[in-house]
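just coords:
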């Protein structure tokens, strides 16, 4: 190769390097630096003109190939960053979707548990109502010719709700000492709860004179309707000495 050819290729190499540097600078977001590089490029371009046409084409082809390589690298880097950003955004969307799904599942489970609890409470209330209804069924107690105090109390325990029995018992104990045939000689009050007038107990059954179950049913209804419960009636009795 001649001196001119060697010098031309050297100049071409310098030109290519300068051009590549400029392209890389742009790909990396930096501005190309004017000044010495531009002057060198202009000078090298002048020297390039000294080369034969065929060699000039070779040098220019090499320079363009290097530029294309740099541009391809820059494009690949940009594409990679775009793909990473898209993946990050998709991951964030997926996380939000999973969080919403988990929240919805938890809410559904809570609603199901609440519905199950309410259904259980309704069933228990229904069963308690049925028990209370059976408690008040006087016909479920076979009538006897006479009853002991223990027998009368046993009947009362089956009719009066367990949480109210002690209050009911306190009143009956003070009014009649559990004697279902007790009579107040001055007022005419009669029976376990000393109904006055005594005939009011007929609303619970025609056998009110001889059946303690009928008297207990009437007394329980009276306390519930007038005071709210046997315990409320007992509270009134304690404050006033009567009910």
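Arrived safely. All figures in this text were calculated on a predicted structure; none of them were measured in a lab.

alpha carbons only for contacts and neighbour counts from here, please
Will do.

count of residues packed around residue 174?
15 (other C-alpha atoms under 10 Å).

packing partners of the helix or strand containing it?
Assigned by DSSP states H and E, residue 174 belongs to helix 162-176. Applying 3 or more C-alpha pairs under 8 Å, 6 or more residues apart in numbering; DSSP states H and E, one finds that helix 162-176 makes contact with helix 230-240.

who's in contact with the helix it packs on?
164-165, 167-168, 170-171, 220, 223-224, 227, 242-243 (C-alpha atoms under 8 Å, 6 or more residues apart in numbering).

are any of those residues buried, and which?
Buried subset of the contacts of helix 230-240 (neighbour count, 16 or more other C-alpha atoms under 10 Å): 164-165, 167-168, 170-171, 220, 223, 227, 243.

turn those residues into CSV, columns for distance to residue 4.
As requested, the buried ones among the contacts of helix 230-240 are exported to CSV (distance: C-alpha to C-alpha, whole Å):
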residue, distance to residue 4
164, 123
165, 126
167, 127
168, 129
170, 132
171, 133
220, 129
223, 128
227, 126
243, 134
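
okay, now the one to match up with it:
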């Protein structure tokens, strides 16, 4: 017998048993009296248990094969589900790692820029002593000094403040408050921290003004933003 399902085999067996039962009934003197459905079913049920041993093995083998197929399908589905979950988890982890890497790169770039700006400011402060002292200075000369001392990307903001405070007049004095110099320091004498010649040397005043803006606002552009909002800094 080829591999068949249990149900199929049972139906085939019941049919065969019914036929055998009918023949047996005729042989027993029941000729002309057909077996009822109930009797056939009863006979079939009784004799179904007497399936030959070889056929029972085939039925059991078919059943086990079907069970194995079902289990294999279930295992494949579970493995696929686990793989999809693992892939989603890995994708999320990769996205987080990528975001952290981008953030670190941005922070590193910012740190490098700040270091470069600081180095530029330090170099500018050191270059103050290279300017020859003069009895008087033109606006162009003072601006040229400032360009050498202030970072290029900060110069316009720096210049805007000086324009509004003193119009680049190193001797500008506020008659009411006594504020003095390019940056209208109040009192003007506080610029002595940058040099004793603060009253006459624009380089000394620039050094002080740049240090003040960086220290209080982070940069000349930070100071200019504050000035625009408040008209003082």
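Structure's in. What do you need? The structure displayed is predicted, hence computed values, not measured ones.

mean per-residue distance, the longest helix anywhere in structure 2 to structure 1?
Counting residues, the longest helix found in structure 2 (DSSP state H) is helix 53-126. Compared with structure 1 after fitting, helix 53-126 of structure 2 has a mean deviation of 1.8 Å; criterion: mean C-alpha distance after the TM-score superposition for structure 1.

residue 97 of structure 1 -> structure 2?
Aligned by TM-score structural alignment, residue 97 of structure 1 pairs with residue 86 of structure 2.

that match: neighbour count?
Other residues lying near residue 86 of structure 2 total 12 when counted by other C-alpha under 10 Å.

that one and residue 92 of structure 2, how far apart?
Applying C-alpha to C-alpha, to the nearest Å, the value for residue 86 of structure 2 to residue 92 of structure 2 is 10 Å.

how much space separates the residue nearest to the spatial centre of structure 2 from residue 91 of structure 2?
Geometric centre of structure 2, nearest residue: residue 99, 3.4 Å, by C-alpha atoms, centre = their mean. With the distance defined as C-alpha to C-alpha, residue 99 of structure 2 ends up 12 Å from residue 91 of structure 2.

ok, now residue 212 of structure 2?
Taken as C-alpha to C-alpha, the span from residue 212 of structure 2 to residue 91 of structure 2 is 49 Å.

in terms of neighbours, single out the busier of these two.
Neighbour totals were compared for residue 212 of structure 2 and residue 91, and residue 212 leads with 19 against 12 (other C-alpha under 10 Å).

residue 121 of structure 1 matches what in structure 2?
Under TM-score structural alignment, residue 121 of structure 1 pairs with residue 110 in structure 2.

which is the next helix or strand following the longest helix of structure 2?
helix 139-149.

buried ones in that next one?
Buried residues in helix 139-149 of structure 2 (16+ other C-alpha under 10 Å): 142-143, 145-149.

tell me roughly how far that helix lies from structure 1 on average.
Looks like 1.9 Å for helix 139-149 of structure 2 (mean C-alpha distance after the TM-score superposition for structure 1).

show residues contacting that helix.
So helix 139-149 of structure 2 is contacted by 120-121, 123-125, 127-128, 131, 155, 168-169, 202-203, 206-207 (C-alpha under 8 Å, 6+ apart).

how about the residue opposite residue 164 of structure 1 in structure 2 once aligned: what's its closest non-neighbour residue?
Taking TM-score structural alignment, residue 164 of structure 1 has residue 158 as its aligned residue in structure 2. Closest residue to residue 158 of structure 2 apart from its sequence neighbours, by C-alpha to C-alpha, 6 or more residues apart in numbering: residue 220 at 5.1 Å.
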